[in-house]
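Chemist: here is a sequence with its predicted model. Questions after.
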Amino acid sequence: MDMVLAEMDEWGEIHKFVSVELQAVDITGSYFPAYNALTNSEMLERAPTYSFNWKNVYKRYVTQLIDKGFQHSMWKTIIVSVMQDTVLERILQIGNIASSPINESNVVFLGYKFVEDEFNGRFTPELSIIKGTTHANIVSGTLYKNSIDINDVKRRLKDKLTSRH
């Protein structure tokens, strides 16, 4: 767990707790110009030369959520997953993860976006998405998503193999 919020009594006994997982994104290429611009509240002079490695983020992060979500479902506690809204939307899409009402969820996603402050030009995170789901939804979304058409796979393989000769 990256962080835990706990309710304790005056004797140090924990009555409730919520786990918090923070997720960044894997990238390819150099993100330093974009990172430096963001941390210095500057605009980029030109488009950055990196892209997101969505499948790697998905497979690594969702594996953690399946494992940790299972524990929380057994304990009847909640795990909160915090990430940038674009990453969250992609993970939900790739994983075919169904939503559930917050009061029935044991996994809650919080997505944020960066908003520029008009007075000082700095970028600050702002909550933009709240989605509830369950451990079962995360597992079954992966198991029951639509299969890739084999003819599409064969076509892509053929294109790759014949373009190298």
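Modeler: That came through fine.
Chemist: going forward, measure contacts and count neighbours with C-alpha atoms only.
Modeler: OK.
Chemist: strands of this protein, residue ranges please.
Modeler: Taking DSSP state E as the criterion, the chain carries its strands at 3-8, 14-22, 27-30, 49-52, 78-84, 107-116, 123-133.
Chemist: adding another structure so you can compare the two:
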Amino acid sequence: MAGKIWEFFGYRADDHSAAAIAAVNERQCPFLAETCEKRLSDGIVAGVCTIKPMTSGPVMCCPIRLYADKYRILYDVAKIAFEEDYELVAGGKASERAKAKQEPVVAVFGKRWGGELRLPQKDGAGSYFVDWVLALLDANGKLKEFVAVEVQTIDTTGNYRNGREGLLSPERTNPTTTVGMNWENVNKRILPQLIYKGQVLQREALCRKGLFFVCPYPVYTRIMGRLGGARGLIRYALQPASITFLAYEHDTNMIDGSTVPLNGLPPHSTTVYKVQEAFNNVTLPDENVYRTAIDMALGNEKGKT
């Protein structure tokens, strides 16, 4: 595996503007307007938002990168789920805001907004937790319905420390690193979590539009590939059993001194049961592949012992 850092402290690695250099020097995340919270194993501020593998386009590896444009993704989800451009308000303040305006608002529960909801744990683990809950309140501040939102990028393998050190140097070099994408997490962690949480949410009387999953476009394509392709994953109208995929990719319009805008792709809504069915539909290899491999390793002709 090999790759290069593509975005560093919010700006392209090949952006040598004053804004990009200032973000590096101050270790600032421009999407949060505060110190980057991504850390290496020894606690050092990482600053890496996006990696470009040598054989593909850039892939976001920090979830905060998806919170660009003042959490635009949450507004996008709310518009799809509730069909209006309601004001988004931090959870604890939302009821009073609705009453004051005499209009519906969306209460936001999540990190840096209304705080994460306290939910019961399953066998000592927080298996029920989602990244965000968007709750539609009526003009009297009463809960009408809600949706849940999961935000995922992709973990990395290997190491990008030499690339980071190069970009921190006065020369701002960007050497190739051993970093790669941990695509196996799609099978081991992401899809099983989506299926489980989607089933939990289906039992909620007021969760009428299900679960929204927000991710970078390369992660979305990997998920769809694992599930047999987007065309085979039947689209359904929003419902309690829904899983709606929302993918984002970098805009091609890149201006030095500015962060690269993100473009949202059309949503793909299906059901948790269709996802589970596709996930369990494993394609097996040809028979006797182990025997063939052993024979080849022994120097025997294929298929003969």
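Modeler: That came in fine, so what should we check first? As the structure is a computational prediction, the values presented were derived from the model and not from experiment.
Chemist: got a TM-score for the pair?
Modeler: Superposed pair, TM-score by TM-score structural alignment, normalised by the length of structure 1: 0.75. Supporting alignment: 158 aligned residues with a CA RMSD of 3.3 Å.
Chemist: looking at the strands of structure 1, which is buried most?
Modeler: Ranked by mean neighbour count, the strands of structure 1 are led by strand 78-84 with a mean of 22 (mean count of other CA atoms under 10 Å).
Chemist: if I look at the residue nearest the centre of structure 1, how far off is Gly12 of structure 1?
Modeler: Taking CA atoms, centre = their mean, the centroid of structure 1 lies closest to Leu88, which sits 4.1 Å from it. Computed as CA to CA, to the nearest Å, the Leu88 of structure 1 to Gly12 of structure 1 distance reads 35 Å.
Chemist: can you check Phe114 of structure 1 too?
Modeler: When distance is defined by CA to CA, Phe114 of structure 1 is 37 Å away from Gly12 of structure 1.
Chemist: what of Leu38 of structure 1?
Modeler: Leu38 of structure 1 is 40 Å from Gly12 of structure 1, where distance means CA to CA.
Chemist: the two: who's more crowded?
Modeler: Of the pair Leu38 of structure 1 and Gly12, Leu38 is the one with more neighbours under other CA atoms under 10 Å, namely 17 against 8.
Chemist: how about that one, what does it touch?
Modeler: Phe123 (CA atoms under 8 Å, 6 or more residues apart in numbering).
Chemist: ok, Trp54 of structure 1 next?
Modeler: Val25, Asp26, Val87, Arg90, Ile91.
Chemist: the first one against Val87, yeah?
Modeler: Yes - with contacts defined as CA atoms under 8 Å, Val25 of structure 1 counts as touching Val87 at a distance of 7.2 Å.
Chemist: of those two, who's got more company?
Modeler: Comparing Val25 of structure 1 with Val87 by neighbour count (other CA under 10 Å), the higher total belongs to Val87, at 20 against 15.
Chemist: what's the match for that one in structure 2?
Modeler: In structure 2, the residue matched to Val87 of structure 1 (TM-score structural alignment) is Val219.
Chemist: just to check, that match is in contact with Ile154?
Modeler: Yes - in this structure, Val219 of structure 2 is within contact of Ile154 by CA under 8 Å, at 7.1 Å.
Chemist: need the overlap of contacts for those two.
Modeler: Val59.
Chemist: trace Tyr143 of structure 2 over to structure 1, please.
Modeler: Heads up, residue 143 of structure 2 is Leu, not Tyr. In structure 1, Leu143 of structure 2 lands on Ile14 (TM-score structural alignment).
Chemist: wasn't Gly92 of structure 2 part of a helix?
Modeler: Yes - assessed with DSSP: H, G, I helix; E, B strand; the rest coil, Gly92 of structure 2 lies in a helix.
Chemist: structure 1: which residue goes with Asn182 of structure 2?
Modeler: Match for Asn182 of structure 2 (TM-score structural alignment): Asn53.
Chemist: what sits against its match?
Modeler: By CA under 8 Å, 6+ apart, the neighbours of Asn53 of structure 1 are Val25, Asp26, Ile27, Thr28.
Chemist: that one and Ile14 of structure 1, how far apart?
Modeler: Taking CA to CA, one finds Asn53 of structure 1 at 39 Å from Ile14 of structure 1.
Chemist: structure 1: matching residues for the longest helix along structure 2?
Modeler: Secondary structure assigned by DSSP state H gives helix 68-82 as the longest helix of structure 2. Using TM-score structural alignment, helix 68-82 of structure 2 corresponds to no residues of structure 1.
Chemist: just want the angle from that helix to strand 143-151.
Modeler: Relative orientation of helix 68-82 of structure 2 and strand 143-151, computed by axes from the mean of the first three to the mean of the last three CA atoms, to 10 degrees: 130 degrees.
Chemist: what helices and strands are in contact with helix 68-82 of structure 2?
Modeler: Applying 3 or more CA pairs under 8 Å, 6 or more residues apart in numbering; DSSP states H and E, one finds that helix 68-82 of structure 2 contacts no other helix or strand.
Chemist: and the angle from it to strand 132-137?
Modeler: Using the same axes, to 10 degrees, the inter-axis angle of helix 68-82 of structure 2 relative to strand 132-137 is 50 degrees.
Chemist: could you give the angle of helix 68-82 of structure 2 to strand 211-216?
Modeler: 150 degrees.
Chemist: in the stretch 151-300 of structure 2, which spans are helices?
Modeler: 161-168, 185, 191-202, 217-226, 272-280, 289-298 (DSSP state H, counting those that start in this stretch).
Chemist: can you redo the ones you listed as TSV with distance to Thr177 of structure 2?
Modeler: Below are these laid out as TSV (distance: least, CA to CA, whole Å):
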stretch	distance to Thr177 of structure 2
helix 161-168	6
helix 185	21
helix 191-202	28
helix 217-226	20
helix 272-280	33
helix 289-298	32
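Chemist: now for the ones you listed, which one comes closest to Val260 of structure 2?
Modeler: The closest of these to Val260 of structure 2 is helix 217-226. By CA to CA, the value is 14.9 Å.
Chemist: tell me what the closest one is packed against?
Modeler: strand 242-250.
Chemist: now the strand it packs on on structure 1. Mean distance?
Modeler: Once fitted to structure 1, strand 242-250 of structure 2 is off its aligned match by 0.6 Å on average (mean CA distance after the TM-score superposition for structure 1).
Chemist: now that strand, how far from the centre of its chain.
Modeler: Counting by CA atoms, centre = their mean, to the nearest Å, strand 242-250 of structure 2 is centred 9 Å from the centre of its parent chain.
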